[in-house]
Structures are given as C-alpha cells and as structure tokens.
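In: Sequence isn't available, so here's the structure alone:
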C-alpha cells in the first residue's frame, strides 16, 4: 500500500478491500470491507488511538513470516525491538518532561507483556525442546486465527473456579453465568487449596490443587477426594448441585463464544499436561526466558539509552 496524495487537508481516509470467492453452494460472491480512519498530525494522537491487540496480532503474523524467510532468532529480535522502538519513540517524541522509569501510553501498557508472551509461545520459544510439528502448528494458529483467539492463545485467561458465586453473574437465556475475576498468569496466583480454569483459546485447562476444597471435588467433579480425580478427564459430570451448574454454565459460556469446541483437560499435579498449563504462566521466569519483571527492566534499559 502506498499513499499518493497529500493528506494535510484531509480529516479522514478510507481503506477498502474486496474479496472474490465461491460460497459452499457454488455461488460467486464479492465481500467488500471498508474502514474509515481519522487523519492526525501529532504522534500523541497516534499513540492515544493505538490498538495494542491488533498490533500484537500483526507482529505475530509478521514474525511467523520472518521465521520462515529468515530465522527464528531474527523474528524474536524483531518483536523485542518493536516494543523497545515504540516506547522509545513515545519517550522522545511525545513526553515533554523526561521522567525516570518505563513510561508508556495507557493503550500500550500491556505491549511488553504481550511481546514477552509471544516470545514464550511454542512458535517462537528457544531453549525448550519443541517438536517441529508443534511449532509449525502454533505458527499456523497465530497467522490464520481471528484476533480474539490469537490473543487468548498468546495471553490465556486464568480464573479461580472453586468459589464461584452468582454475585455479578450475567443473565443469558435465563441462565446465570458466573464472572470470576481474571488472575495474573503467575504461579504465585495459584493455590493448592483451589481449582483454576485457564482459557487458552483452542483448549481449556482445569487445574486441581492437591489440597483442593473437598466440596468442589464432590459437587463439581463427582469424586470423593483428590486421589480419585481421573488422569484423563475431559468432561464435567452433570451433577444436581449449584456448584456443578455454575461451573458448567461458565465453561459452556466460554465455548459458545467461538465457532469451534475447545477441549477441556482436567489436570492434577501428576498429569503430563501440567507442563502445558504451567508454560502459560508467562509472567514467571523459566530456564530459558525472562520473567515479566526482568523483561520490563530489559526494555527500560534499552529505552533509556
């Protein structure tokens, strides 16, 4: 795309794309997408209107292409540099008073976190054994999934579900859908006395703490104790308890928001899938990757140079 006209006197510009395709019934159709955006003359306005999720999704797609055409190392460096360059530009071109610390516009405050999450994805991670098939599959997901599912893959949503209540619940089709608070993706937020559900887009994990509340085990999972939780449990039993109905309503509501059916994995500490669950704790340090705090320090050092 190139801009051929002078935009100084324009208040808005329009982008239009047309897709010619054949429907499942053999009909030839044209789908037209049009977007109208305002024209601004200051960087502060651009930063104020930045969509951090759209930027992250675009960078993920570009990083996949760069991994194929260049190298995985180049793709990782490009993503890190994108975070550093954007915050450096904000510091030098927008801020009128230089202050210590890492400063970012409100809409980009999560940008370093999302970049770190991308670096820890199977598609781009290093230092951890990753099968080629798994890496390529992750790359395809990042490149071709809708943005909402890409973001859940990059930064899953973590909820504590052993204490669900109807307080603040959504009422949909005469159903009460609990709305638990989203937790940080850190092991510090886990508790052996609780049960935590992680929505990672195409898969949902339900991690059961070793000392989980016995009432949750019996009234939601239908087992007498922790040792009785099956190793390969993928379905929540339909029990005639309020706790079971709340948990199943919440899981069902998450699934209804996407056109595919995310599989549910109930996992214990001894489960082989625990590693997949823990790898999504992106704010924690691993043997081959920085913690979120350490990554922020690295970005701050580069921005302050």
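Out: Nice, thanks for sending it over. The structure presented is a predicted model; accordingly, all values stated were derived computationally and were not measured.

In: For the rest of this, base every contact and every neighbour count on C-alpha atoms.
Out: Noted.

In: mind checking the SS state of residue 196?
Out: Secondary structure, DSSP: H, G, I helix; E, B strand; the rest coil: residue 196 is strand.

In: which residues touch the residue nearest to the spatial centre of the chain?
Out: By CA atoms, centre = their mean, the chain has its centre lying nearest to residue 155, at 2.5 Å. Going by CA atoms under 8 Å, 6 or more residues apart in numbering, residue 155 touches 114, 117, 200, 280, 282.

In: Identify the farthest-apart pair in those residues.
Out: Comparing all pairs in those by CA to CA, the longest separation belongs to 114 and 200, at 14.1 Å.

In: re earlier: can you add secondary structure and give the contacts of residue 155 back as a markdown table?
Out: Shown next, in a markdown table, are the contacts of residue 155 (three-state DSSP):
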| residue | secondary structure |
| --- | --- |
| 114 | helix |
| 117 | helix |
| 200 | coil |
| 280 | coil |
| 282 | coil |
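
In: take a look at this one as well, against the first:
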C-alpha cells in the first residue's frame, strides 16, 4: 500500500482470485460444462472473502481517512484465520425470529445459537431487529417499522418507539422477558469468543443513527464502497476464468 495505488492493489487481488479458481478448473474440473462456474468444495467462501478484503477499510474505494486505512491494514495483518474470516464476513442474527431455545443451553449443555442471515439488505425483513458482529464492532440494527411490543420485550416498558431509545447506551438492561434473556445470553457468548476484545452493543436505528452507515458497509453481498455486489463479482470472476481458459493451451 505504500508502493502501489489502491486501484492497482485491488486489480492484483482480483487477478489472483481468478488465477486460483482458473487453476482449479483446469486441473480438477474438466468434466464440467465450460460455461459453469466451479468452486472447490473447501474454498466455497473464497470468492466471498476476497470480496470482503476488497471492501475492507484498508482497500476499499472512495473516501476513507488515512489513519483508519492504516489501522485496518495493521489489524488485518495481525489477525488469525478465524478472526479474519468473521471480520470479512460478519455474523448477522435476526433477533425478531429467534426460536424458543435459541440463546439458552441445549441438551449437550452448549448455548443454542440461531442460524445466521446472509449479509445483504435483500435478506432484511421489514420490522426486523438484527445483531451484527464482525469481531470488532457489534451493532443492534432496528428497522423503522419495528413492533413496540418487541422493543418493550428487549428494552423495557418505557421504550415503545425508536426515538425513545438512547443511542449512547451500549448495554441491554436486565429484564425478565424471554427475548431479553436470549439476546443477553447471545451477546455474552459472542463476548467470550473475542479473546481480549471487549464487546459493546451500538444501536443503529434505521433513519436515525450514524451507525446505520456502518451497518450498510457490513452488508458485504450488496453493491457498496464503490465495489460490486457478490453476484456481480462472481460473474466478473467467472468471465475472466473463461477468458483465461481459452487463452491457455
């Protein structure tokens, strides 16, 4: 990054992604039709993670403060595989769709975690509440049409509208409602797998809080940060794999 432009770096990473997948196709997937995109079973998420790298603050297009780019660059270089994987593709949990046992110990004594939602606004439901964690920040994004009953279950009696919530509050209150206990248990579990990093929950109320921009940035599968959506990215990579296959003897 100190020697080349970000545009050149992003182009080089894209080329490397194409080289890896084209090499796999050439050597291991010759039986598949030429027009089919073939991904190695153990590298199904490779393209997604590479897109996450391109959209990270270290490499993304558009305006970004140099100190934040530098911080991201140093942080990415220091991360292990599991931490980096979560950072590049965040865990998103639909709070409004939690099952009865989610957030409580199961038969084996381990906490039952709900299934994650894909990082795209097309998967976000109207009136929903989502917990978004990338290992560094944790957002509680709340849709503008959220049910007052859900807010009361989560935050307590006085809170029936988005406007009544305090955006500077970083902890859930301890209530006796089932939903509140579920979310507090899930947040506690997420905090235990962060190592030394503390976990604070930041509110991102739709149409009200600046943290909503951070929520949009974490939706890796969408078109943002001057980068393609995941579908467009796969189409772009696949096209170049085909061109490379035709060019090779």
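Out: Nice, thanks for sending it over. In this text, all values refer to a predicted model and were calculated from it rather than measured experimentally.

In: sorry, back to before: of the contacts of residue 155 of the first structure - the most surrounded one?
Out: residue 282 (27 neighbours; other CA atoms under 10 Å).

In: Look up how far residue 199 of the first structure lies from it.
Out: Per CA to CA, to the nearest Å, residue 282 of the first structure is found 14 Å from residue 199 of the first structure.

In: Residue 108 of the first structure now?
Out: In this structure, residue 108 of the first structure and residue 199 of the first structure are 23 Å apart, going by CA to CA.

In: What is the neighbour count of the equivalent of residue 204 of the first structure over in the second structure?
Out: In the second structure, the residue matched to residue 204 of the first structure (TM-score structural alignment) is residue 138. By the measure other CA under 10 Å, the count of residues near residue 138 of the second structure is 23.

In: now do the one 5 residues further on
Out: For residue 143 of the second structure, the tally of surrounding residues (other CA under 10 Å) stands at 18.

In: isn't it right up against residue 205?
Out: Yes - counting by CA atoms under 8 Å, residue 205 is a contact partner of residue 143 of the second structure at 6.6 Å.

In: what sits in contact with each of the two?
Out: Residues touching both residue 143 of the second structure and residue 205 (CA under 8 Å, 6+ apart): there are none.

In: Please, which helix or strand holds residue 134 of the first structure?
Out: In the assignment (DSSP states H and E), residue 134 of the first structure maps to helix 132-144.

In: Which stretch of the second structure is whatever helix or strand comes next after that helix matched to in the alignment?
Out: Next helix or strand after helix 132-144 of the first structure toward the C-terminus (DSSP H and E): helix 147-154. Using TM-score structural alignment, helix 147-154 of the first structure lines up with residues 81-88 of the second structure.

In: Tell me the buried residues in that stretch?
Out: Buried residues in stretch 81-88 of the second structure, defined by neighbour count with 16 or more other CA atoms under 10 Å: 83-88.

In: go on, stretch 140-149 of the second structure?
Out: Buried residues in stretch 140-149 of the second structure, defined by neighbour count with 16+ other CA under 10 Å: 140-144, 146-147.

In: is it possible to export the residues you listed to CSV including secondary structure and distance to residue 97 of the second structure?
Out: Below are those laid out as CSV (DSSP: H, G, I helix; E, B strand; the rest coil; distance: CA to CA, whole Å):
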residue, secondary structure, distance to residue 97 of the second structure
140, strand, 14
141, strand, 14
142, strand, 13
143, coil, 14
144, coil, 17
146, coil, 13
147, coil, 13
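
In: and residue 202 of the second structure, that's in a strand?
Out: Yes - Residue 202 of the second structure: assigned to a strand according to three-state DSSP.

In: how close does the equivalent of it over in the first structure sit to residue 278 of the first structure?
Out: Using TM-score structural alignment as the criterion, the counterpart of residue 202 of the second structure in the first structure is residue 265. For residue 265 of the first structure, the distance to residue 278 of the first structure equals 13 Å [CA to CA].

In: Over to residue 31 of the first structure?
Out: 42 Å.

In: of those two, who's got more company?
Out: Neighbour totals were compared for residue 31 of the first structure and residue 278, and residue 278 leads with 14 against 9 (other CA under 10 Å).

In: which residues does the more buried one contact?
Out: Applying CA under 8 Å, 6+ apart, one finds that residue 278 of the first structure lies in contact with residue 187.

In: The helix holding residue 134 of the first structure vs the second structure, mean deviation?
Out: Mean deviation of helix 132-144 of the first structure relative to the second structure after superposition (mean CA distance after the TM-score superposition for the first structure): 0.8 Å.

In: name the helices or strands packed onto that helix?
Out: If you count contacts as 3 or more CA pairs under 8 Å, 6 or more residues apart in numbering; DSSP states H and E, helix 132-144 of the first structure packs onto helix 52-69.

In: whereabouts in the second structure does the helix or strand following the helix it packs on align?
Out: The element immediately downstream of helix 52-69 of the first structure (helix or strand, assigned by DSSP H and E) is helix 72-93. With TM-score structural alignment applied, helix 72-93 of the first structure matches the range 6-27 in the second structure.
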